[in-house]
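Q: predicted model and sequence below, questions to follow.
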Amino acid sequence: MLVNLHISNYALIERLDVEFGRGLSIITGETGAGKSIILGAIDLLRGRRADSSALRDKTMKAVVEAEFDVHNNEAVQRWLASQDYELGEDNVLVLRREISPTGRSRAFINDSPANLQAMQELTLALLDIHSQHQTQQLANPRTRLSLIDSLTADKSLLKRYRDAYEGYNDTRKRLLQLQQEIDVASTRREELLEQYDYLSKLNPKPGEQKELETLFDLQSRANQLKEDMSLTRKNLDGYEQSARSLIERSLSLLRHMRISALETGQNGGPSVIDRLQSILIDLKDINAELENLDGEIDDDPKQLARTEKRLDDLYQAQQRFKTEDPERLPKLLEEMKREIEESEDPGVMLPALRLELHHKAKELKEAAVALSQQRTENAKAFSEQLQQKARLLGLPNLKFEARITPVKLWSQGADLVDFLCAFNKNQSLVSLEQTASGGEASRLMLAMKAIVAGKLQLPTLIFDEIDTGISGEIATLAGRMMREIGENLQVITITHLPQVAACGNANYKVFKQDNENETLTRIRRLDNDERRYEIARMLSGAEVDEAALQNADSLLKNQIQ
């Protein structure tokens, strides 16, 4: 419910503060007084784009602020919670738009910054404005279905469908997620098997690469090593001047000297002859080892190529698996083998989940059929009641049909509803949007609101001259219908008809006030005497005399009976 509206520095408004209550609030005023300015300001709260040209004082910002009591508005409370906006314990919601002199606009929800889309979404559940040239939410499929569903007090079929729809979608999402997991697992397993096959064929061994690198170093230098080895062996024992020959000749000479000091070592140690003899033995052993090592040096080009090829394969594997550690490949091979052996197939859950989805789909279809049957009955009753209400509002020739059309399952059922009508005799039924004038559509909406008032949670209704094109008794009936709706909803009506104005629970007047240098728009809540005078003015259209006041008294008396 709209509790308070504040507007400052906007168009002809310097400052305006007005409080609204429950029931039917009537706003009147002469043409051009500024009623449309107030609605324009309210439209800013509904997310309309701002224009700095609307600023009264171009050096100051314009502010439009509205305070709402939303303690009974569950839709608003859910939206605020879903968007992380806080709502105080008093359940008061404050919307604000500010327009700077530069044209920059800012929006706030309970003092928290908001974008225009958020304002638009939120105010759909707060304000429902109907003017001569707007049918607004009647074009919204959800609004039409809500009107039809509202005729049934028992909402169990609708709840059953929504629960089934949610359950079906939940199971469907889980199935899609499982299939994605299966696809990911399958792809991973294929990649793993491919990598394992590659690595198992390579079959790297711990320490192998280091050994091969050492071997490759030897094989790549094999010819030079053999030449050096051959020369070393000759120097040790290969020709007359080799080390072995020289030592043997030296031993022979020493023995022939027969010097006891050469045959007996000093201080009990080995003698010189013994030491040379030991060197000779070591030379023979060294030469034998060198001979063996020479035999191990492989100078076969084919063997060198095989070693080089094996090293290249190991290096490529390291690059493929992004590792510089030569010992990582054997470990990786073991890890892959273990992962393949231990991996579980998520596909085992697929049949059960598919069966669950089948059952959910069956439940959803059954719920949709039951709901469609109920809606078909409601649509017929809604059409009949609307035609009756519309006749009271000056639409005697109206033919109306709420036609249920089957569609693909969606969040609101298996149906859409079209509003078809003809306002004249011998006219074929066509879509409401195509045939209704602004006044006809507005009165049609008034009749609809009267049918569902109290059954459907609706926001504040604002009717902008919805009574255009009617007068007399029909205007009286329209005013009473608005007052009737106001028993369950807050209704704010802008009107030029005294018959409608007399039905209000509260009356407000918009007027212009001329100051020395400017003209300002004001609004004031009328007391009983002022209300009587305003209705008399609307009746007389000229100066208010005693006869006009008496007529106003009579009208007020009749309208509130």
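A: Alright, I've got the coordinates. Numbers count the residues shown, from 1 in each chain.
Q: going by C-alpha atoms from here, please, whenever you check contacts or count neighbours.
A: Noted.
Q: gap between T123 and I286?
A: When CA to CA, to the nearest Å is the yardstick, T123 and I286 sit 102 Å from each other.
Q: of the two, which one has the most company?
A: With other CA atoms under 10 Å as the criterion, T123 and I286 differ in neighbour count, and T123 comes out ahead with 18 against 14.
Q: show me the contacts for the more buried one.
A: By CA atoms under 8 Å, 6 or more residues apart in numbering, the contact set of T123 is 45-46.
Q: which of the residues in stretch 90-108 are buried?
A: Within stretch 90-108, the residues scored as buried using 16 or more other CA atoms under 10 Å are 92-101, 103, 105-108.
Q: looking at the residues you listed, which are in strands?
A: Per DSSP state E, strands hold the following members of the buried residues of stretch 90-108: 92-99, 105-108.
Q: closest to V369 out of those residues?
A: Proximity to V369 was ranked across those by CA to CA; first place goes to L93, at 39.8 Å.
Q: for that closest one, give me its contacts.
A: 67-70, 87, 109-110.
Q: of the residues you listed, buried ones?
A: Those of the contacts of L93 that meet the buried threshold are 67-70, 87, 109-110, by 16+ other CA under 10 Å.
Q: in addition, the following structure is provided for comparison:
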Amino acid sequence: MLTTLSIKNYALIDSLQVNFSNGLTIITGETGAGKSILLGGLSLILGKRADLSSVKNPSEKCIIEATFDIANYNLKGLFKEEDLDYEPQTIIRREILPSGKSRAFINDTPVNLDSLQALGERLLDIHSQHQTLQLTNDDFQFQVIDALAENINLLQDYTLQLNKFKSLKSEFKKLQNQKIEAAKELDYNLFLLKELKEANLIDGEMESLEEEYETLNNIEEISERLATSHELFSSQEIGVMLHLTEAKNQLSKLADFSANYKSVFERITSSLIELDDVFAVIEDLQESLEADPNRLNAVNLKLQVLYNLMQKHTASDIAELIQIREELSEKVSITENLDSVIAQKETELAIIEKELNVLALKISKNRTKSIPGLTKQLETLLAILGMPNARFNVELMPSDTFLNNGKDDLKFLFSANKGGQFNELKKAASGGELSRIMLAIKSILTNYTQLPTIMFDEIDTGVSGEISNKMAAIMQQMSKTMQVFTITHLPQIAAKGDTHFKVFKKDVDDVTQTQLKRLNQDERIVEIAQMLGGVNMSSSAIEHAKQLLN
């Protein structure tokens, strides 16, 4: 239940803090006094999006904070799901910063609006005049029936399976489309893959092939130059090796004379060793060199194949061609295996569809069983509320498709008069009748849903004085098991509250502010008398107010 509410810098409220108790709490005040401001502040606590225009002083932070006693409402599981610390006295705070940004906290832990809404739905139900119009909405009507049918767990299972079914069906359609597209490309992909496989691609082969091609294609020039080099090394007349060897022999006789001679001797010795190795390599190259027109042709053909493939696939090297080959192989494999994958998905779809049908049937049976009880309770309560001839005809019809909440279509038909035709609620019920029907439904729902607090915003609109007594009695009955707030303009309802608050405007330093005050017994008499007879209340209005309070 809501125990405290603190509002700072919001709309016409400068600073407000109020404590609430259980039972039936009445809120009254003149039109425009600011009752809607309280509802707006509470809506922010429940996760409504913030609006900087609702901040009183936009240069300062707006803070709305509410404390809820949740010890008896089995909410530990929800706190665990949302990864929040559970506290029996839970504090929810919303802040609107001057920048326009909004922050939310549950027990000082920052949360997003989804978490705030998930908790808010379990703490407080604000019934506004707009919500009365929801009576004519199929989703709300299903919520009512499913609450009585105790379908909550079944609907959770159904939703989980339905999401799986939709996801699987999407995959199935995607695979079917993929198969159609793949079939068009299969022949071409097979041709490309065959080309790449026949090329016997080896990563890094391009460089060695190009080098071999250059050697074979220029073998005469290479042979000639190697021969010349060999002669320069080994010739008796001009051979480098012969002359250097003679120089080494001459220097060897000087090596002992000084360090400089020895250094030169060592260097020429080292050079001879290196040149001797070079000479050996030249001889090896000469021996290995062999003209091979067939091999030259084969290397050239292989290079042309590689160049053509690289150009066709816009690849920069063989590694990219190998990657393209693997991708094509995977595409072909997927295409060839699509039939088995599609068949498997089809089997999975059939299994989930069967499970969904079982769940939908259970949900529908529970709804069918609950409808007579719902209509009986509604008609009983509406008779108390001055509608003795009100009748409901709730029709549940099987649907061919899976809907978000089962496989039922729903018609919620109503007749206000004896012998009258049944018609849709929005066509058959007036505004006042809709208010009474909504109160009756909320009263019934309290027996099936564990909600700590409900707030009625002028649910008595369009209701006469006598009927308002009956409405107040129903709200009193509801307040025995939950905390009930009602914003009202009717003195008959205001008199039935356990506690009574008045919303009013007051000018402070030439600035209009909305304030909220808890009324004592004498103040309640005055407030109710004014509701009966206006500001200039008569003695009879005061007496009437006392009678209502007693």
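A: Everything's here; your move. All figures in this text were calculated on a predicted structure; none of them were measured in a lab.
Q: superposing both, give me the TM-score.
A: Remark: TM-score between the superposed chains equals 0.69 [TM-score structural alignment, normalised by the length of the second structure]; 487 aligned residues with a CA RMSD of 5.1 Å.
Q: mind listing what W79 of the first structure touches?
A: Contacts for W79 of the first structure were tallied using CA under 8 Å, 6+ apart; they are L122.
Q: swap that for L321 of the second structure, sorry
A: L321 of the second structure neighbours (CA under 8 Å, 6+ apart): 196, 201, 309-310, 313, 315.
Q: if we can go back for a sec, can I get the contacts of L93 of the first structure in JSON lines with distance to E335 of the first structure and secondary structure?
A: Supplementary listing: the contacts of L93 of the first structure in JSON lines, determined by distance: CA to CA, whole Å; DSSP: H, G, I helix; E, B strand; the rest coil:
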{"residue": "E67", "distance to E335 of the first structure": "66", "secondary structure": "strand"}
{"residue": "F68", "distance to E335 of the first structure": "65", "secondary structure": "strand"}
{"residue": "D69", "distance to E335 of the first structure": "65", "secondary structure": "strand"}
{"residue": "V70", "distance to E335 of the first structure": "61", "secondary structure": "coil"}
{"residue": "L87", "distance to E335 of the first structure": "55", "secondary structure": "coil"}
{"residue": "I109", "distance to E335 of the first structure": "57", "secondary structure": "strand"}
{"residue": "N110", "distance to E335 of the first structure": "58", "secondary structure": "coil"}
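Q: list just the nearest of the ones in strands among the buried residues of stretch 90-108 of the first structure to H130 of the first structure.
A: Sorting these by how near they are to H130 of the first structure, with CA to CA, puts L95 at the top with 20.4 Å.
Q: map that closest one across to the second structure for me.
A: Under the alignment (TM-score structural alignment), L95 of the first structure maps onto R93 of the second structure.
Q: which of the three states applies to the closest residue to its match other than its chain neighbours?
A: If the residues on either side of it in the chain are set aside, R93 of the second structure comes closest to E65, at 4.3 Å by CA to CA, 6 or more residues apart in numbering. Recorded secondary structure, E65 of the second structure: strand (DSSP: H, G, I helix; E, B strand; the rest coil).
Q: OK, contacts around E65 of the second structure?
A: Residues near E65 of the second structure by CA under 8 Å, 6+ apart: 5-7, 45, 91-94.
Q: longest strand in the second structure, please.
A: Under DSSP E, the strand in the second structure containing the largest number of residues is strand 391-403.
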